[in-house]
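K.L.:
Any chance you could fold what I've pasted below:
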Amino acid sequence: MNFIITMITWGMSLMSSSYTNNTEPIETVIYRGLDRSVSQTIQMAKKLENEVDKLPRTIENGKLKTINCFCWCSGFFPGELWYLCEYTRNPQIKKYAKLYTARLEKVQYVTGHHDVGFMLYCSYGNGFRLTANKKYKKILEQGARSLSTRYNPTIKAIRSWDFGSWQFPVIIDNMMNLELLTWAGKETGDKTFYNIATDHANTTMNNHFREDYSSYHVVSYDTITGLAERKQTFQGSADESAWARGQAWALYGYTMMARETGDKSYLEQAKKVASFVMDHPNMPVDKVPYWDFDAPEIPNTPRDASSAAIMASALIELSQIDKSADSDKYLSYAKEQIRSLTSPNYLAEEGTNCNFILKHSTGHFRGNSEIDVPICYADYYYIEALMRLYKLLGLNNEDK
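P.N.:
Here you go, the predicted structure:
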C-alpha cells in the first residue's frame, strides 16, 4: 500500500513540478482561488449544518472525517468562513461563520494543551475583527487566561504537550498560539499576556534553531534548571531533519511576532528562516515542499500543500514588514506558491475532495496519518494568503 502511495505521489510530484503559468495575471489566480474556496466551503458548511458540534478535518478511507471542538484543528473551518464572509459579504456565509464559531465556545476554558490560540484566534479572533462582537471578545480573553496557565516562569515558555517522556516539551507549532496572547495584552491592558508571548518567543529562538536556521520540532526543558535537555523532530524524518510544516510554523510565528512587537530580532529571525526554506536545494520547482526537506525518499515522497500555504501567507506579510531589498523576493515567492496551489494539481474541482479546497497535504507521515489528503488547516492558510494578496493589491470582488 505504501508503495502505491509513493508511486502516486511521485507521479504527482513530477506533474506539479512542470506546472508554471506566470503569464496569467495574479489577480485572475486570486479570484479563481477565492471563488473556488467559496463554493467548496459553502457545500461543506451545508453538509455539517445539522451535525451538532462537528467540524471538518480531513478525508479518511475516502470519507469526510470530522472532529469536535476540543481537537486542535477545530478553529480552522470557522476561520475560513469569516475570511470568505469578508471577501463576499454574503449573509449566508456570515450565518455559517457564526454557527460554526459558536461550536467552539467551550474551548475558552481548555487548559490541557497549548492549541487554544489556534482554536480560538482563527475562529473567534477573525469573528471579532469583523463584527466587534463583545461576546467574542470575552471568550478570547478567557481563552488567553486559560492558555497562560501553561506558562512556566523558570523555563519562560508555554508547555505544549502533556504526554510522552519529555519533562517540559515545547514544539515549534506553539509559536502560532502567541498571537492570542499579544492580542489579549493590547485589548485588556494586562502586560502579563504580552510578556508571556515574548518570553516564549525568545526561549524558542534561543533553543529551537540550528546553525542554518532550520528548526527542531520538539525541545524538552529541565523543569528545575530551565535548560534544554532534549531536542527532537517528532513528526519529521529524523531528529536532525527539517520537517516542512515545522519550518512553516517558525516562519509564520516570527513574522507575526515582528508585526505584533516591532522587535527587530524577530524580524531577522523570520528572514533567516525564510532564506532557509526559499533557498533549500530540495524545494521543488513549484515551491510546494515535500513533507520533510530531508526525507530520504525525495523525490518519491508526498508533498505538503499545507506547508506551502502557511509559508505563502507568512511571506506576504513579511514582504510588508521588511523594508529591505529582500521585500520583493518574499512577495514574488509567495505569489509563485499561490499560483501552484491554485493550479489543477492542488486546487480541487468544485464538488470533489469531500468539499475541501486543497489536495495533497501531509499531516503525520511517520505516524502513517493523513498522508496525501486534504486537511482543514491547509485550506485556512490558503484562504488567508489569498486574502492578504487580495487586500495588498487593492482588489474588489465587485469589480472583477
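K.L.:
Going by C-alpha atoms from here, please, whenever you check contacts or count neighbours.
P.N.:
Noted.
K.L.:
how about Asp263, what does it touch?
P.N.:
Applying Cα atoms under 8 Å, 6 or more residues apart in numbering, we find Asp263 in contact with Met257.
K.L.:
any idea which helix is longest in this structure?
P.N.:
Counting residues, the longest helix found in the chain (DSSP state H) is helix 26-48.
K.L.:
for that helix, packing partners?
P.N.:
Packing partners of helix 26-48 (3 or more Cα pairs under 8 Å, 6 or more residues apart in numbering; DSSP states H and E): helix 76-88, helix 327-341, helix 376-392.
K.L.:
which of the ones you listed is buried the deepest?
P.N.:
Greatest average neighbour count among the helices and strands packed on helix 26-48 goes to helix 76-88 (a mean of 25), per mean count of other Cα atoms under 10 Å.
K.L.:
how much does that one deviate in direction from helix 376-392?
P.N.:
Relative orientation of helix 76-88 versus helix 376-392 (axes from the mean of the first three to the mean of the last three Cα atoms, to 10 degrees): 20 degrees.
K.L.:
what does helix 76-88 rub up against?
P.N.:
For helix 76-88, contacts defined as Cα under 8 Å, 6+ apart pick out 34, 37-38, 41, 55-56, 91, 93-94, 96-98, 100-101, 118-119, 122-124, 126-127, 130, 376-377, 379-380, 383-384, 387, 397.
K.L.:
any idea which helix or strand carries the residue nearest the centre of the chain?
P.N.:
For the chain, Ile310 is the residue whose C-alpha lies nearest the centre (Cα atoms, centre = their mean; 4.8 Å). For Ile310, the host element (DSSP states H and E) is helix 305-321.
K.L.:
let's see this one next to it:
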Amino acid sequence: MRKLVVLLNLLMLNSAVLMAQDSPAKEGMSQLIDDQFKFADQQYKVLSKNVPADVMPQTYHAEKNKVQTSDTKWWCSGFYPGTLLYIYEYTKDPEILAEATARLGILEKEKHYTGNHDLGFMMYCSFGNAYRITKNPAYKTTIDTAAASLTTRYRPAAKVIQSWNASKRWGGPVIIDNMMNLELLSWVSDHGGDKKYKEVAITHANTTLKNHFRPDFSSYHVVDYDMKTGEVVKKQTAQGAADESAWSRGQSWGLYGYTMMYRFTKDKRYLDQARNIAKFILNHPNMPADLVPYWDFNAPGIPNTYRDASAAAVNASALLELAQYVNKKERKTYVTAAEKMIRSLASDAYRAKLGENGGFLLMHSVGSIPHKTEIDVPLTYADYYFLEALHRYKNWYL
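P.N.:
Here you go, the predicted structure:
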C-alpha cells in the first residue's frame, strides 16, 4: 500500500512538473492570440475604409498605396466576411459584425453561381461561419442553395467535380484546391440537406486520391480529365514552378482537404493521406526554419525567392485539426509545428503594422508567379486561415 502511495505521489509530481513546464508556453500563446485578435479588430477597420461597399478586397499594391478589389464572383470573395466573423467571434465588436453583415449582403446572390468550383470558398467560409456564430436560419438557406449549385459541376462519368470550364489548355480540369470545397457539400448533407452532396464529395475525394498524388505524397495542381470517360489526359502544375514541382499552397490544400474529409467520414484512408502529406511538408529539405514555405518547394533560386505566408496559414490550421485525430506523439509534432508557424506569421517578419499593408494582416503571400499576379503581397485567404488557426489553437490547446 505504501509503495502504491509513493508511486501515485511520484506520478502526480511528474504531472505537476510537466504542467509547470508547459504553462509558460501556453500562457505565451494565449497572450499572442489575444494580441493578434485585438490587432485584427483595429486593422480590419482600416481595410473596411479602403474598400467600396459593393466590392470585396483582394490584395494591396504598396507601390500605388492602393487596395485592389474584386467583384463577388471572384473565388476569394468569401474570405473577407469570413475573416470579419472570426474577429467578431473573438472580440464581440458590434462594428465588425455590422461590416461582416453588410458584406454578406452583397455576396448572398452568388449562392446561384455555377461558373467554377469555388462555391465552398465563397459561401462556406462566409455564410458557414455566419450561421455557426449567429444561427440565423437565412444563412443556412444560403449555404444549402450554394451546395446545390456546386453539384451542377459534378461529372458522373469521371467521378469528379470539374473545377474550371473547358479551354484551349484543358478539356476537364480538376485542381487540388477543389478539395477545400467539399466541406460545403459534406456539411450540408450532415445538416438536413440532400445526402447526395456528401456522396459527391466522397467520390471526388476518392478520385483525387487516386490521380492527383505522386509516390512521395506531393500533388499536382491540375489533372485534366476526359469527362466522358474519366481517363486522365495530363497532369500539370499551373501555379507552381514546373509540372513536376510541389507548389506549396497546393500541398496545403491537400493537407487541409483530406484532414477535413476525415472529420466528416472517419475514413482512415483520408487520415493516412493527410498524415503523409504532413510528413512531406514538414520534412521537406527546402522547408525554411521558420516553417513559412517558399512559394514552391522546388522553386528555382531557393533560398533567394519568395515565401508564401498563405500556405503557412493553411498548414497551421490544418495541422491543428489533424492533431485531433492521431496519437500523442504525432499530436505533439503537429501542434508544435503549427505553433511555430503561428509565431512566425505573428512576428514582424510577416505581420503588418497597424494602418499599413492596406489594412490586411499578413504580408508576403504569393498568388501565381507563373502568371505574374499577386507576388509578395497580402492576400485575403492568408488572413482568414491565420485567424482560423488562432481560434483552433485557443479552443483545442489552451
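K.L.:
returning to what we had before: which among the contacts of helix 76-88 of the first structure end up buried?
P.N.:
In these, burial by neighbour count holds for 34, 37-38, 41, 55-56, 93-94, 96-98, 100-101, 118-119, 122-124, 126-127, 376-377, 379-380, 383-384, 387, counting by 16 or more other Cα atoms under 10 Å.
K.L.:
tell me the SS of Met257 of the first structure?
P.N.:
helix (DSSP: H, G, I helix; E, B strand; the rest coil).
K.L.:
residues in contact with the aligned partner of it in the second structure?
P.N.:
Aligned against the second structure by TM-score structural alignment, Met257 of the first structure finds its counterpart in Met261. Residues in contact with Met261 of the second structure (Cα under 8 Å, 6+ apart) are Leu182, Glu183, Ile202, Ala205, Asp267, Tyr270.
K.L.:
and with 7 Å instead?
P.N.:
Residues in contact with Met261 of the second structure, defined by Cα atoms under 7 Å, 6 or more residues apart in numbering, are Tyr270.
K.L.:
Tell me how far Gly394 of the first structure lies from Thr131 of the first structure.
P.N.:
21 Å (Cα to Cα, to the nearest Å).
K.L.:
ugh, wrong one, Asn355 of the first structure
P.N.:
27 Å.
K.L.:
Also Arg89 of the first structure?
P.N.:
Per Cα to Cα, Arg89 of the first structure is found 12 Å from Thr131 of the first structure.
K.L.:
Between Gly394 and Thr131 of the first structure, which has more neighbouring residues?
P.N.:
More crowded of Gly394 of the first structure and Thr131, by other Cα atoms under 10 Å: Thr131, with 12 against 8.
K.L.:
Map the more buried one across to the second structure for me.
P.N.:
That one, Thr131 of the first structure, aligns with Thr134 by TM-score structural alignment.
K.L.:
Check Gly112 of the first structure too.
P.N.:
Residue pairing (TM-score structural alignment): Gly112 of the first structure is matched to Gly115 of the second structure.
K.L.:
same deal with Thr198 of the first structure?
P.N.:
Aligned by TM-score structural alignment, Thr198 of the first structure pairs with Ile202 of the second structure.
K.L.:
just Tyr100 of the first structure next, same as before
P.N.:
Using TM-score structural alignment, the partner of Tyr100 of the first structure in the second structure is Arg103.
K.L.:
how about Ile277 of the second structure, what does it touch?
P.N.:
Applying Cα under 7 Å, 6+ apart, the residues near Ile277 of the second structure are Phe217, Ser218, Leu255.
K.L.:
part of a helix, is it?
P.N.:
Yes: counting by three-state DSSP, Ile277 of the second structure falls inside a helix.
K.L.:
now for it: what does it line up with in the first structure?
P.N.:
Counting by TM-score structural alignment, the partner of Ile277 of the second structure is Val273.
K.L.:
roughly how far apart are its match and Ser265 of the first structure?
P.N.:
Here Val273 of the first structure is placed at a distance of 12 Å from Ser265 of the first structure (Cα to Cα).
K.L.:
same question, Pro281 of the first structure
P.N.:
26 Å.
K.L.:
Mind checking which of these two has more residues around it?
P.N.:
Just comparing Pro281 of the first structure and Ser265: by other Cα under 10 Å the higher neighbour count belongs to Ser265, 14 against 10.
K.L.:
still on that earlier bit, what's the distance between the match of Ile277 of the second structure and Ser313 of the first structure?
P.N.:
Distance from Val273 of the first structure to Ser313 of the first structure, by Cα to Cα: 14 Å.
K.L.:
just Gly246 of the first structure next, same as before
P.N.:
Separation of Gly246 of the first structure from Ser313 of the first structure (Cα to Cα) stands at 15 Å.
K.L.:
for Val218 of the first structure, same thing?
P.N.:
Counting by Cα to Cα - Val218 of the first structure and Ser313 of the first structure are separated by 23 Å.
K.L.:
neighbour-wise, which of those two wins?
P.N.:
Ranked by neighbour count (other Cα under 10 Å), Val218 of the first structure and Ser313 place Ser313 first, with 27 against 24.
K.L.:
what do Val273 and Ser265 of the first structure both touch?
P.N.:
Listed contacts common to Val273 of the first structure and Ser265 are nil; contacts here mean Cα under 7 Å, 6+ apart.
K.L.:
The second structure: helices as residue ranges?
P.N.:
Applying DSSP H to the second structure gives helices spanning 2-49, 79-91, 94-107, 119, 129-134, 137-150, 182-190, 195-211, 248-265, 268-282, 309-322, 328-346, 380-397.
K.L.:
how about those in TSV, adding distance to Ala242 of the second structure?
P.N.:
Shown next, in TSV, are the helices of the second structure (distance: least, Cα to Cα, whole Å):
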stretch	distance to Ala242 of the second structure
helix 2-49	35
helix 79-91	28
helix 94-107	35
helix 119	28
helix 129-134	36
helix 137-150	30
helix 182-190	27
helix 195-211	18
helix 248-265	12
helix 268-282	18
helix 309-322	18
helix 328-346	26
helix 380-397	23
